[in-house]
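Q: quick one, structure for this:
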Amino acid sequence: MGVPRSDESLRPMLATAGVPPVGPGWAVEFKWDGVRALVVVRGGAVRLVSRNGNDVTGGYPELVAALPTDRDLVLDGEIVALDAAGRPDFGLLQHRMHVRSPGAALLAEVPVELYLFDVLEIEGEDLTGLPYDTRRARLAELGVEAWRRVSAPQAFTDITPAQGLDVARAHRLEGIVAKRRTARYEPGRRSGAWVKTALFHPQEVVLGGWTAGRGNRGSTLGALLMGAYDEHGRLRYLGNVGSGFSEATLRRLLDRLRPLARPDSPFDDEVPRELRRGVTWVEPEVVGEVEYRTLTHDRRLRHTVWRGLRPDRDPGEIVLADVVEAARAPDPELVRYLREIAPHLLPYVDGHPLVAPTGPVAVGSEAALVGLAETGVVELRFAPSRPGEHPRWVVVELEAGAAGLLRTALDHLGVVGMPVVTGHGLQVHVPVGEGTTAAEAGRWAERLCAAVGSMAPGARPMAATAALVPFSPTRDGAVAVPVTWAELEAPELPRWTLDTAPVRVAEAGDPLRPLLGLDQRLPPL
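A: All right, here's what the predicted structure looks like:
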């Protein structure tokens, strides 16, 4: 029998952010959108301890009443509030997280449940050194399913983590956590034995101030200024969040932040001047959570949406290294898309190098595409032809209004080409046959654009290093999809995303594919 652990050493094991791991030996659990909690049952009393060691027992009396006290236990799980469809809803849970002693009305309006996924101690026996599979078996032996408001959601060992993520996506869950089945439990440590893959990017931030609201939010706030601490303990500015607030949330935030007002900025780096106007600075004592799309090169969160306050977290725990590490993890939606679209995209690459920040990268397989995504590459763009080979395409970028003129010019020249909608504009790909050098193809494209541009400005030739590969994602969330000329006659350009582009190809095919490898001679211009 192991030695019982002291409460002071109890901290939950944490997962690293990443794409779903491959290979055998992984169990898959769903990632629940709630608040992490350790359950400590000692001497007939129940305590709920937050991730940062705070006692939150008083906030969830229905869970305390539901847990048995006939034996000493230490359990790991997540407190969740469920929406009408039975899915954990962090927004609902917000109504409970800030209340120390909820009344009967709130308990009835926002009930909570406890999802358990690990056991650290039973009757004084330390189980943290045992393999994951063994701990899960010991958890099952406790008879959790008979406890009211408490359950132990299934861990899946017969599917891959990638398949688990597909299931999470289909059921609109937060994501998955893949856990190595032979791994021990490492209290307080972020371990590679647990890999979390979220279907969005949540991030905890320290609040450093707010800007005044405008319009119908003139009496409240407009945006919150966010930060995180670097390795030297300096608070670094991460940007602003101005969306995702309800009226009740705005009032709650002002009530929480007003008493913390201070005369100067709490950030140790400079907030841009245009973002300092009308700011009320606050002491950095409050932690919140946002959802964001990207982290810029200068470490700013972009496309942020407010999710709620995190009273279970201490400001000093919010460190910049964790923000950067999470942002480096490739978007699982992007990885899923590249795997699905690879059969349609790879023929256009055919081993030719693509442009990456580190230089040309040869891509010839689905694994290589996913590898690019894992290095942070989103847009896939053509590099010059392989040494000794002729260029395969001339690519012209133009506005949608000039598409008809360009098509007329190509028809007049007896040249075929096909448009590719990029989400923010249009590129026309014209196949080039053997015997044409890169310089000749470039001059031909310039003359074509000059002729079309004289009637409809906006056409420009694109160097091979600038043209999007057909079916490439773009940084604004769209996908470059080949279309027919007839589709350009619609009032607005169509737009496809990572979700809809594969459906489009499955239903309509690829009109550019028949031109791939066409031995077309460019006539004189």
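Q: from here on, just use CA atoms for contacts and neighbour counts.
A: OK.
Q: now do the longest strand belonging to the chain: distance to the chain's middle.
A: Ordering each strand of the chain by length in residues (DSSP state E) puts strand 201-212 first. Mean-position distance between strand 201-212 and its chain equals 18 Å (CA atoms, centre = their mean, to the nearest Å).
Q: which strands and helices sit next to it?
A: Packing partners of strand 201-212 (3 or more CA pairs under 8 Å, 6 or more residues apart in numbering; DSSP states H and E): strand 221-229, strand 279-282, strand 287-292, helix 320-328.
Q: need the winner for burial among those.
A: strand 221-229 (a mean of 24; mean count of other CA atoms under 10 Å).
Q: tell me the angle of that one relative to strand 201-212?
A: 130 degrees (axes from the mean of the first three to the mean of the last three CA atoms, to 10 degrees).
Q: contacts for strand 221-229, please.
A: 205-214, 235-243, 250, 254, 267, 316, 318-320 (CA atoms under 8 Å, 6 or more residues apart in numbering).
Q: so which elements touch the following helix or strand past it?
A: Per DSSP states H and E, the first helix or strand lying C-terminal to strand 221-229 is strand 235-241. In terms of contacts (3+ CA pairs under 8 Å, 6+ apart), strand 235-241 is packed against strand 221-229, strand 301-302.
Q: mind giving me TSV with the ones you listed and columns for distance to Ala27?
A: Formatted as TSV, the helices and strands packed on strand 235-241 follow (distance: least, CA to CA, whole Å):
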stretch	distance to Ala27
strand 221-229	32
strand 301-302	32
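Q: to compare against the first, here's the next sequence to fold:
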Amino acid sequence: MDRADMFDLAHLTGARKAPMPGRLPPMLATLTEKPFNDPDWYFEPKLDGYRLIASVNSGQVRLQSRNFHDYTVQFPAVAAEMATQPVDMALFDGEIVALDEQGRPCFQCLQHHIKKNPGNSGGVMLKYYVFDLLYLNGYDLTEVPQSSRVKCLDKTIKTGSTVKAVRRFEGDGQEIFSASVKSGFEGIIAKNKHATYRPGKRSADWLKIKAVLTDEFVIIGYTPGQGTRDGSFGALVLAQYDLNGHLVYSGNVGTGFDEALLNDLMIQLEELTTKKAPSNLQLPLPSAITWVKPELVAEIKFAERTQGGLLRAPVFLRLREDKEAPEVKTPVVEAKL
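A: Below you'll find the predicted structure:
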């Protein structure tokens, strides 16, 4: 008997009979500023990897990114282990993470694996951490409360050397946040136990709380380099989309680059050069900008946002090749007290 047969989906609140969707955009978390304590919420460590929806259908597996790119070939060990799950049909939500030699999450290791070693681990330790169950054996579970979905997940998922279940905690969110940061995680994700799953939506029922402020920005141009950067760029010009779909200037970032990264970025920027600035661009901008098509997404660390929405003390961290420019929106920050 499959583990999935151990409970009655037909009488599970919110579950409905439906065909399994071919693809499902993941639910997204809203940024909030401080950890909090609340018995109605779960707390999970915030993972630093690629979000992947795993579909299992009669032993056939597909690993799909939030933008519906197929990553099954890139992670054959994950696909093989997911194929052994005790289900007929299911959709799992999770994150693929690469670990370094010390067992710590390493996003750069993951990107290097995807670029250089597709289909081969190349010495990188890969783990697929599963944290939600969205569909199971003929039933859509997205309208099932979070607390019931994770119970179904716990009864269903079979963990192994590559597939793992995310640990969730209850109670003292502040203590869990501190412990997660000390263990090398970026922060925590808080999830309302009573919330349903909202595909493709950024919801206040899921909150991300980070130890260091970071966010994604669209690269819309660059300023000319001088001195040791002559022939390259001096700073990247950053923006985010507002609720009306217009790009809003967020500031410039000129630190966080080594020589290899400068050269790699410059090659990509030159391929995207355009004579036109983005339409409806908000706020005054510095002069001498070479505009580029708004396609590259950068993750930036910063001290704070000014009242005008500009970044203070920004530092470039990395390109986010798993995210597309239209996803990069000015955040609605909600403080959960």
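Q: any idea how far Glu452 of the first structure lies from Thr408 of the first structure?
A: Slight slip there: residue 452 of the first structure is Val, not Glu. Applying CA to CA, to the nearest Å, the value for Val452 of the first structure to Thr408 of the first structure is 10 Å.
Q: which residues in the stretch 301-450 of the first structure form strands?
A: Using DSSP state E, counting those that start in this stretch, the strands of the stretch 301-450 of the first structure run over 301-302, 305-309, 353-356, 359-362, 393-398, 418-421, 426-431.
Q: wait, I meant the stretch 101-250 of the first structure
A: Using DSSP E, counting those that start in this stretch, strands in the stretch 101-250 of the first structure cover 113-122, 125-126, 150-151, 175-180, 190-198, 201-212, 221-229, 235-241.
Q: highest average neighbour count across those?
A: strand 175-180 (a mean of 26).
Q: quick check: that one aligns to which part of the second structure?
A: Mapped onto the second structure using TM-score structural alignment, strand 175-180 of the first structure covers residues 187-192.
Q: mean distance, that stretch to its aligned residues in the first structure?
A: By mean CA distance after the TM-score superposition for the first structure, the fitted stretch 187-192 of the second structure averages 1.3 Å away from its aligned residues in the first structure.
Q: contact partners of that stretch?
A: Contacts of stretch 187-192 of the second structure (CA under 8 Å, 6+ apart): 29, 40-46, 146, 176-177, 180-181, 205-211.
Q: spatially central residue for the second structure, please.
A: Among the residues of the second structure, the one closest to the centroid is Arg51, at 5.3 Å (CA atoms, centre = their mean).
Q: quick one, what contacts that residue?
A: 65-66, 93-96.
Q: the aligned partner of it in the first structure: what secondary structure?
A: Aligned by TM-score structural alignment, Arg51 of the second structure pairs with Arg36 of the first structure. Secondary structure state of Arg36 of the first structure, per DSSP: H, G, I helix; E, B strand; the rest coil, is strand.
Q: what's the answer for the one 5 residues further on, then?
A: Put simply, Val41 of the first structure is strand when judged by three-state DSSP.
Q: check contacts around it.
A: 47, 69, 71-74.
Q: with Ile220 of the second structure instead?
A: Contacts of Ile220 of the second structure (CA under 8 Å, 6+ apart): 236-239, 277-278, 291-295.
Q: what about it, distance to Pro286 of the second structure?
A: With CA to CA as the criterion, Ile220 of the second structure and Pro286 of the second structure are 13 Å apart.
Q: next: Asn192 of the second structure.
A: Distance from Asn192 of the second structure to Pro286 of the second structure, by CA to CA: 43 Å.
Q: now do Asp88 of the second structure
A: 57 Å.
Q: just to revisit the earlier point, could the strands of the stretch 301-450 of the first structure go into TSV alongside distance to Trp444 of the first structure and mean neighbour count?
A: Formatted as TSV, those follow (distance: least, CA to CA, whole Å; neighbours: other CA atoms under 10 Å):
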stretch	distance to Trp444 of the first structure	mean neighbour count
strand 301-302	40	20
strand 305-309	47	21
strand 353-356	23	20
strand 359-362	25	15
strand 393-398	9	24
strand 418-421	17	24
strand 426-431	11	25
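Q: tabulate these in JSON lines, adding columns for distance to Pro88 of the first structure.
A: Listed next are these as JSON lines, based on distance: least, CA to CA, whole Å:
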{"stretch": "strand 301-302", "distance to Pro88 of the first structure": "25"}
{"stretch": "strand 305-309", "distance to Pro88 of the first structure": "14"}
{"stretch": "strand 353-356", "distance to Pro88 of the first structure": "39"}
{"stretch": "strand 359-362", "distance to Pro88 of the first structure": "42"}
{"stretch": "strand 393-398", "distance to Pro88 of the first structure": "45"}
{"stretch": "strand 418-421", "distance to Pro88 of the first structure": "38"}
{"stretch": "strand 426-431", "distance to Pro88 of the first structure": "41"}
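Q: of all the ones you listed, which lies closest to Glu446 of the first structure?
A: strand 393-398 (8.9 Å; CA to CA).
Q: same for the closest one, what does it pack against?
A: strand 426-431, helix 438-453, strand 460-462.
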